[in-house]
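J.: The sequence isn't on hand, but the structure is:
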């Protein structure tokens, strides 16, 4: 599935309803005055930063969005009903541009922020509003104003829901290529990944989610060592972390060495980053002897959920995607 990070849509707010031309026609009131009501306001079109939307995928199938128009005014000074607003959910981090001018209109970086991108037309006034001492029987009313029509370009600038972290050569790029349509460069030397690779993971239980393999962290990363602070900033923008460890490199005398080092770098950079939810994954479990090396690691972290996978052979990847999906849903509920 393609990662949809930009799209163009057309939005149109509702037209205002027209005012009514009407006169009282009651018995025993020989000279009934004007009583035409006003038209209703057209509905606005709004975009809302929705935390449960992670891509612009849901907008690629429908390109035009129109809010309802306002109702027309009626006699007895009854106003027309206002058109309902149309709210279009987009992911947090969506930038909204005028497609014709290229101007940035809004940048939805805060969850649940809602902006009006097209205002509904004002309803026309009925003839009752035009009665005066010199004009007692106005036979005209205002038409409603037309709604606004805009072409918007939407760009998703948030990096990912899930950041895959770990030492160089832990298998992060192999994992993202196995669970998504991303095709990052993969090699057996350090720092193969020089920029975060994004991939969208299809889910049968909900909306797709976006993962990023973050370039390998090394000791001193919080001070700029290796690829350093530049990519720790990207990690900070994710909702959760998958901490990937090469099971073949574990040592029985200190199985948590690499795990502690990476978490130390996160904590030295940011307390908030250190508190970010983590799912620990032991990779390359298909290699001979890795199960025996993994046992001491799991024993050293009692009570922690640790998954054993092989990104190369796809072993355990379905369970991994299900755990990520459940954890993202749980985070959505707490927001």
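T.: All right, it came through fine. Small disclaimer: the values here were computed from a predicted structure and weren't measured.
J.: From here on, just use CA atoms for contacts and neighbour counts.
T.: OK.
J.: so residue 282 touches residue 306, yeah?
T.: Yes: under the criterion of CA atoms under 8 Å, residue 282 makes contact with residue 306 at 7.2 Å.
J.: which residues does residue 109 contact?
T.: Contact partners of residue 109, counting by CA atoms under 8 Å, 6 or more residues apart in numbering, are 49, 92-94.
J.: Next up, a structure to set beside the first:
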């Protein structure tokens, strides 16, 4: 997933089609001097629809499409013929896409399943033909309805990455290295902060051909919940993860303080994130001596499952997979 191609936020103007007008028409045939009303109804306008696609990972295809309009319905005709329905416009989006009203910020709905379709804006109803307005006292109605106008709105589409496990940590904590070690993902890895500029997904193979999805979220810094660093742009991706894997390197000056800072940023952004299962992994432990490891273990926060890992030597990786798999499938026992 190239960084230049990962787009997780777009603002678009959408407009549904207007309904066709009902027909004002009277039956005219040879030998029928005064035929009754037979005006057909107008066709409804086209809907604007969002459809989930598991083949998409980004909103890039919508970045340069700011105005989207469905087609208008056709007018009714004589002989009680109904006008054609306006063509719908279907926009395919990645799973995890949330639609919001651009003015109020209200969440309209979210797309979470492949093939799921939800109408974003309904097309206008077609007008009734004059055939509907005949009565015993009005046998030649000179009236037919206009079609209902289509709706128009500015809509924000946000992508929240769908993954079982979200990696949470400061820049250069070893998240990309871990993802590369446990999956076939190939994130950019280097020894400087903010190497990861977009979320990376990796499918982690587990025992007996099982698997789960892990997401490497760009590094959080203190103040991210107020928009510092990469800020709010990527914090929303953590909302969809069922498990949060906190990664703190063994080289940290204070593992406990770093964990608490990360937890605080998530709490400020969205307190409900505290309800998710959390696992703490101390990375880069291959550089520690046995004595240093024992000293470090004494500083680990109480009450949170933790373990020591090394993506380089593979130490603790299988135990980490076991812990994650158990948390995914037995959340109450994690």
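T.: Yep, that arrived. A quick note: this is a predicted structure, and the numbers were derived from the prediction, not measured.
J.: more neighbours, residue 282 and residue 306 of structure 1?
T.: Just comparing residue 282 of structure 1 and residue 306: by other CA atoms under 10 Å the higher neighbour count belongs to residue 282, 25 against 17.
J.: Can you tell me how far the alignment partner in structure 2 of residue 103 of structure 1 is from residue 158 of structure 2?
T.: In structure 2, residue 103 of structure 1 lines up with residue 106, judged by TM-score structural alignment. The gap separating residue 106 of structure 2 from residue 158 of structure 2 is 12 Å, by CA to CA, to the nearest Å.
J.: where do the contact lists of those two overlap?
T.: Shared contacts of residue 106 of structure 2 and residue 158, counting by CA under 8 Å, 6+ apart, come down to residue 100.
J.: ok, those two, which is more surrounded?
T.: residue 158 (24 against 11).
J.: those strands in structure 2, which residues are they?
T.: Using DSSP state E, the strands of structure 2 run over residues 9-15, 48-53, 67-69, 89-94, 97-101, 107-111, 117-121, 152-159, 165-168, 200-205, 211-216, 243-249, 277-283, 306-308.
J.: What residues in structure 1 pair up with the fourth one?
T.: When you say that, I think you mean strand 89-94 of structure 2. By TM-score structural alignment, strand 89-94 of structure 2 lines up with residues 86-91 in structure 1.
J.: For that stretch, buried residues please.
T.: For stretch 86-91 of structure 1, a neighbour-count test (16 or more other CA atoms under 10 Å) marks 86-87, 89-91 as buried.
J.: And for stretch 143-152 of structure 1?
T.: So for stretch 143-152 of structure 1, counting by 16+ other CA under 10 Å, buried means 143-152.
J.: Next: stretch 110-117 of structure 1.
T.: 112, 114-117.
J.: do stretch 319-333 of structure 1 as well
T.: Applying 16+ other CA under 10 Å to stretch 319-333 of structure 1 flags 320-321, 324-325, 327-328 as buried.
J.: Give me the subset of the residues you listed lying in helices.
T.: Residues of the buried residues of stretch 319-333 of structure 1 located in helices (DSSP state H): 320-321, 324-325, 327-328.
J.: which among those gets closest to residue 77 of structure 1?
T.: residue 328 (52.4 Å; CA to CA).
J.: Dump the buried residues of stretch 319-333 of structure 1 into a markdown table; add distance to residue 199 of structure 1 as well.
T.: Putting those into a markdown table (distance: CA to CA, whole Å) gives the following:
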| residue | distance to residue 199 of structure 1 |
| --- | --- |
| 320 | 15 |
| 321 | 13 |
| 324 | 14 |
| 325 | 15 |
| 327 | 18 |
| 328 | 16 |
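J.: Next, count neighbours for the aligned residue in structure 2 for residue 57 of structure 1.
T.: Aligned by TM-score structural alignment, residue 57 of structure 1 pairs with residue 60 of structure 2. Neighbour count of residue 60 of structure 2, defined by other CA under 10 Å: 17.
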